[in-house]
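Undergrad: sequence-free structure coming up:
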């Protein structure tokens, strides 16, 4: 897979179905993998909601630099629990149904997916300006909910709540914002979403 123009190089996408049911569980899985695996700083880790006839849940995709894919694959095989499905190009590991949903995750970005880890996310703490958000991360586009045509001034401030989850929309990493108290903006998704929101498909 060729990455978007803002992230140089070619990335390989590994799909993971570890049985996570909610976005919160998938977020925890991603953070655990980031702590355990030898991942480059430029990794993209996304969540993907799915529904099949048998179940519904959340899968994860890890987009890593091409040369790192084999090493990351081997680490995933050893650190993830039995029953996890993994998919990378024509390679697979785990039960067939979990592999099928892992393949869907691997094929999703950059057309779709909710990004949890991505280049520059470490800078998104506290309150940041629109200019800093766009200059210091790979987020390319900002949308204000209910006002899609509004052009935000570079000095507008965003209260991150240390929880910024942009989404891939047709190859563009896009963050949806809402008005917040004090004239600030904030990401549409709040930290620790309630189960009814997190499970919505």
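TA: Cool, got the structure. Because the structure is a prediction, the values reported are computed rather than measured.
Undergrad: C-alpha from now on. contacts and neighbour counts both.
TA: OK.
Undergrad: max-length helix in the chain?
TA: helix 23-36 (DSSP state H).
Undergrad: now the strands for the protein?
TA: 11-17, 44-51, 56-65, 85-88, 91-93, 114-117, 127-129, 141-144, 157-159, 167-169, 172-179, 185-187 (DSSP state E).
Undergrad: next, format those strands as TSV and append distance to residue 77 and mean neighbour count.
TA: Listed next are the strands of the chain as TSV, based on distance: least, CA to CA, whole Å; neighbours: other CA atoms under 10 Å:
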stretch	distance to residue 77	mean neighbour count
strand 11-17	10	27
strand 44-51	17	23
strand 56-65	14	26
strand 85-88	8	26
strand 91-93	8	16
strand 114-117	21	24
strand 127-129	38	17
strand 141-144	35	18
strand 157-159	38	22
strand 167-169	27	20
strand 172-179	29	20
strand 185-187	34	23
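Undergrad: so residue 58 is in contact with residue 19, correct?
TA: Yes. With contact defined as CA atoms under 8 Å, residue 58 and residue 19 form a contacting pair (7.5 Å).
Undergrad: next one for the comparison:
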């Protein structure tokens, strides 16, 4: 990840809302190619989802910081933690439909794919049904995508695009 990182705390409570805000902010900021945007679960006296933006130049960071501050956002230096969930990353737009593990790795900044419930990496030819929602996480400095087995020998990202809220039927 790049050394130029800032955190935006908009007091958000859910990941979907954070994803949408992160994408809207990034589009408005016109971030340079190679930028990353992540969500972070903040677990303190005021649990929330914070956003981080990582860019490759100090100039781009200063511009983003100025624009975000002027828009009224609480902005601070650095990331809230080292395990952000990546929403914006190089190649994310190319991970739609069904792609092989090899394509997923070659088309994006994702360094590794892990299959839940096994210690073995998936075969490079295994199909990943992306559901157009691929959210890898930073682990030990690498962007790692957790997937799960699906129908027909395929894999799907562990995180679903439209999760059912807890207690939705109550």
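TA: Arrived safely, thanks for sending. In this text, all values refer to a predicted model and were calculated from it rather than measured experimentally.
Undergrad: buried stuff in the longest helix of the first structure?
TA: 23-27, 29-30, 33-34 (16 or more other CA atoms under 10 Å).
Undergrad: now do stretch 116-128 of the second structure
TA: 122, 126-128.
Undergrad: which position in the second structure pairs with residue 159 of the first structure?
TA: With TM-score structural alignment as the criterion, residue 159 of the first structure lines up with residue 129 in the second structure.
Undergrad: now do the contacts for that match.
TA: 97-99, 154-157 (CA atoms under 8 Å, 6 or more residues apart in numbering).
Undergrad: switch the cut-off to 10 Å
TA: Applying CA atoms under 10 Å, 6 or more residues apart in numbering, we find residue 129 of the second structure in contact with 95-100, 147, 150-151, 154-157.
Undergrad: between these, which is nearest residue 72 of the second structure?
TA: Ranked by distance to residue 72 of the second structure (CA to CA), these are led by residue 95 at 32.8 Å.
Undergrad: separation between the closest one and residue 33 of the second structure?
TA: 16 Å (CA to CA, to the nearest Å).
Undergrad: ok, these two, which is more surrounded?
TA: residue 95 (21 against 11; other CA atoms under 10 Å).
Undergrad: ok, and the closest non-adjacent residue to residue 130 of the first structure?
TA: residue 154 (5.0 Å; CA to CA, 6 or more residues apart in numbering).
Undergrad: I figured the one you found hits residue 142, correct?
TA: No. Taking CA atoms under 10 Å as the definition, residue 154 of the first structure is not a contact partner of residue 142, at 11.3 Å.
Undergrad: find residues that contact each of those two.
TA: 130, 133-134.
Undergrad: most neighbours out of those, which is it?
TA: residue 133 (22 neighbours).
Undergrad: map it onto the second structure.
TA: In the second structure, residue 133 of the first structure lands on residue 104 (TM-score structural alignment).
Undergrad: go on, residue 57 of the first structure?
TA: Using TM-score structural alignment, residue 57 of the first structure pairs with residue 48 in the second structure.
Undergrad: how about that match, what does it touch?
TA: Here residue 48 of the second structure is in contact with 9-15, 18, 40-42 (criterion: CA under 10 Å, 6+ apart).
Undergrad: do that again at 7 Å, thanks
TA: 11-13, 41-42 (CA atoms under 7 Å, 6 or more residues apart in numbering).
Undergrad: once you drop chain neighbours, what's closest to it?
TA: Closest residue in space to residue 48 of the second structure, ignoring its immediate chain neighbours: residue 13 at 4.8 Å, by CA to CA, 6+ apart.
Undergrad: show me what the one you found aligns to in the first structure.
TA: Match for residue 13 of the second structure (TM-score structural alignment): residue 21.
Undergrad: need the contact list for residue 27 of the first structure.
TA: Neighbours of residue 27 of the first structure in contact, by CA under 7 Å, 6+ apart: residue 116.
Undergrad: how about a cut-off of 10 Å?
TA: 20, 33, 45-47, 58, 60, 115-117, 192 are the contacts of residue 27 of the first structure under CA under 10 Å, 6+ apart.
Undergrad: kind regards, and thank you for your time.
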